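Novice: Sequence plus the predicted model coming up.
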Amino acid sequence: MIFDLSNYRKNYYNDSLLESLVPKEPFQLFHDWFQQEKLFHKTNNDYEINAMSISTIGKDGGPETRIVLLKEYSEKGFIFYTNYYSFKGKSIQNFPKVCISFYWKNTERQIIVKGVASKIRKEKSDKYFKKRPKGNQVGCWASKQSSPLPSKKYMLKQYEKWDNFFKRKTISRPFYWGGYIIKPYNMEFWQGQPNRLHDRLIYNLDKEKNWILYRLSP
């Protein structure tokens, strides 16, 4: 059975992305784009503009991609949180180079970041864990992320068990859960343009830790 999707297309009409108008370092451009995207969602909290795909290399040597949430960014890098024993956690331990990407349909933009991931300080993970809703905190204890489950019912029973355990206790952060920071060495900014002549600007970190800017063909 064949499902023809050849007529699924749109054109892009946003402003051009020009070398003369972008900052010297990519983090400022990322921040500017993020803030501009936020303007479209002041009254719509359902759309998670901090959602990003992250690709890692699995133990079989193949790529693995999933969606996670960006929780902090700065000139130092991009931070997200997960179970260290999950597929992505084990993949990062074995091969710390990763790729993250963002797609923002309202501004017709993509950002692709290649970087090296490493664990953040325990104190910082503790601080973020305390901010999480209680249900999410309990879930960290109940779920052995990426491990096989006998059934959905079993998972719910595990949650109920840990929820009861923490009824009158402060929920501490599990040692196997915390944050990673991705320190970029390559960042691509993609701006949709008419006739598929998209703008693609690359910031690449050279050996002297300077960002070199160049353009790619669409």
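Specialist: Done, it's in. Residues are numbered from 1 along each chain as shown.
Novice: Could you use CA atoms for every contact and neighbour count after this?
Specialist: Will do.
Novice: Touching, Tyr103 and Ile67? I think so.
Specialist: No. If you go by C-alpha atoms under 8 Å, Tyr103 and Ile67 don't touch, sitting 11.5 Å apart.
Novice: what residues do these two have in common as contacts?
Specialist: Met52 (C-alpha atoms under 8 Å, 6 or more residues apart in numbering).
Novice: Which one's more surrounded, the two?
Specialist: Tyr103 (17 against 13; other C-alpha atoms under 10 Å).
Novice: list the helices and strands the helix or strand containing Tyr81 packs on?
Specialist: When elements are assigned from DSSP states H and E, Tyr81 belongs to strand 77-83. Contacts defined by 3 or more C-alpha pairs under 8 Å, 6 or more residues apart in numbering; DSSP states H and E place strand 77-83 against strand 63-69, strand 72-74, strand 177-191.
Novice: how about Ser125, secondary structure?
Specialist: Classification of Ser125 by DSSP: H, G, I helix; E, B strand; the rest coil places it in helix.
Novice: quick one: it from Trp104, how far?
Specialist: 28 Å (C-alpha to C-alpha, to the nearest Å).
Novice: Which one of those two is surrounded by more residues?
Specialist: Shown here are Ser125 and Trp104; by other C-alpha under 10 Å, Ser125 has more neighbours (19 against 16).
Novice: Next, the contact list for the residue nearest to the more buried one when sequence neighbours are not counted, please.
Specialist: Nearest residue to Ser125 in three dimensions, chain neighbours excluded: Gly178, at 5.1 Å (C-alpha to C-alpha, 6 or more residues apart in numbering). Going by C-alpha under 8 Å, 6+ apart, Gly178 touches Tyr81, Thr82, Asn83, Tyr84, Lys119, Ile120, Lys122, Ser125, Asp126, Phe129.
Novice: putting a second one here so we can go through both:
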Amino acid sequence: MALSLKKHINTLNLNLKIIIISVLLCFPLFTQAQEDKKIYTSTNILEIYKNTEGTLIHQQNKLNKGWGFELNSLHGIFILKKFILSAGIGINFNIDEEYKSIPAILEVRFNLYDYGLNSPFVLLNTGKNIKIGSFLPGQTAKLGVGYNFESDYNFQYTIEIFKKSKTYYTSEVQDVNYNYPADGYGVSVGITF
């Protein structure tokens, strides 16, 4: 009886050792697989753009030649390693007319290479300006191309060129005569992590 119990304990100890060794051997494989699966991404970007359209502004036909700049913070998820769906917020200043806005943005980005590492990309973003204090309501849209330069796996430098279309509502009555369009072209630089 004692011999049978001792044999059973030895078998349990051997099975436990095999399980522990198997887990220890497989653990690096699990952690390595997790490092390869980058799911979330964040981009902070500074845009500088030049307005280029001739349009009707406050019932006067004139060319809007103002400059603008915008700082955005976008946070998103990777879909199928190449697509990024992001949402974020920014702050925008249109210099010549002194209009400012706080855009809430949705962006879709397609990277040529997985996870956007050293990759060209195309992007489309759109959003609505939030009315807070002297910040004007309105709409925004951007179509662009860019490139991510990898510093390391978790940090990249980003550059973009784009076409931007913005509309500021300068009146509570969103009448076209009181809208300020700001369409133009620009360049962005930023970081992605």
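Specialist: Sure thing, it's come through. The shown structure was predicted, so the numbers you read here are calculated from the model rather than taken from an experiment.
Novice: Kindly provide the TM-score of these chains.
Specialist: Here the TM-score for the pair of chains, by TM-score structural alignment, normalised by the length of the second structure, is 0.34; 102 aligned residues with a C-alpha RMSD of 4.7 Å.
Novice: what about the residue nearest to Ser125 of the first structure, distance to Lys122 of the first structure?
Specialist: Counting by C-alpha to C-alpha, the gap from Gly178 of the first structure to Lys122 of the first structure is 7 Å.
Novice: With Val138 of the first structure instead?
Specialist: 19 Å.
Novice: the more surrounded of those two?
Specialist: Taking other C-alpha under 10 Å, Val138 of the first structure and Lys122 do not tie; Val138 has more neighbours (24 against 13).
Novice: Double-check the more buried one against Asp163; I have them as touching.
Specialist: Yes. The criterion here is C-alpha under 8 Å, and Val138 of the first structure meets it with Asp163 at 6.0 Å.
Novice: buried sites along stretch 64-80 of the first structure?
Specialist: Leu69, Leu70, Gly77, Phe78, Ile79, Phe80 (16 or more other C-alpha atoms under 10 Å).
Novice: And the furthest pair within those?
Specialist: Pairwise distances across the buried residues of stretch 64-80 of the first structure (C-alpha to C-alpha) peak at 14.1 Å, for the pair Leu69 and Gly77.
Novice: Include distance to Gln36 of the first structure when you put the buried residues of stretch 64-80 of the first structure into TSV, please.
Specialist: As requested, the buried residues of stretch 64-80 of the first structure are exported to TSV (distance: C-alpha to C-alpha, whole Å):
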residue	distance to Gln36 of the first structure
Leu69	18
Leu70	17
Gly77	20
Phe78	18
Ile79	20
Phe80	21
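Novice: In terms of distance to Ile112 of the first structure, which of these ranks first?
Specialist: Checking the buried residues of stretch 64-80 of the first structure against Ile112 of the first structure with C-alpha to C-alpha, the nearest one is Phe78 at 12.2 Å.
Novice: separation between the closest one and Lys157 of the first structure?
Specialist: Applying C-alpha to C-alpha to Phe78 of the first structure and Lys157 of the first structure gives a distance of 35 Å.
Novice: before we move on, what about Ile202 of the first structure?
Specialist: Ile202 of the first structure is 49 Å from Lys157 of the first structure, where distance means C-alpha to C-alpha.
Novice: which one of those two has more residues nearby?
Specialist: Ile202 (21 against 12).
Novice: downstream neighbour of the host helix or strand of that one in the secondary structure list?
Specialist: Using DSSP H and E, Ile202 of the first structure sits within strand 199-205. Following strand 199-205 of the first structure in sequence order, the next helix or strand is strand 211-215 (DSSP H and E).
Novice: What is that following strand packed up against?
Specialist: Partner elements for strand 211-215 of the first structure (3+ C-alpha pairs under 8 Å, 6+ apart): strand 199-205.
Novice: which of the residues in the strand it packs on are buried?
Specialist: Buried-residue list, strand 199-205 of the first structure, by 16+ other C-alpha under 10 Å: Asp199, Arg200, Leu201, Ile202, Tyr203, Asn204, Leu205.
Novice: Thank you, goodbye.
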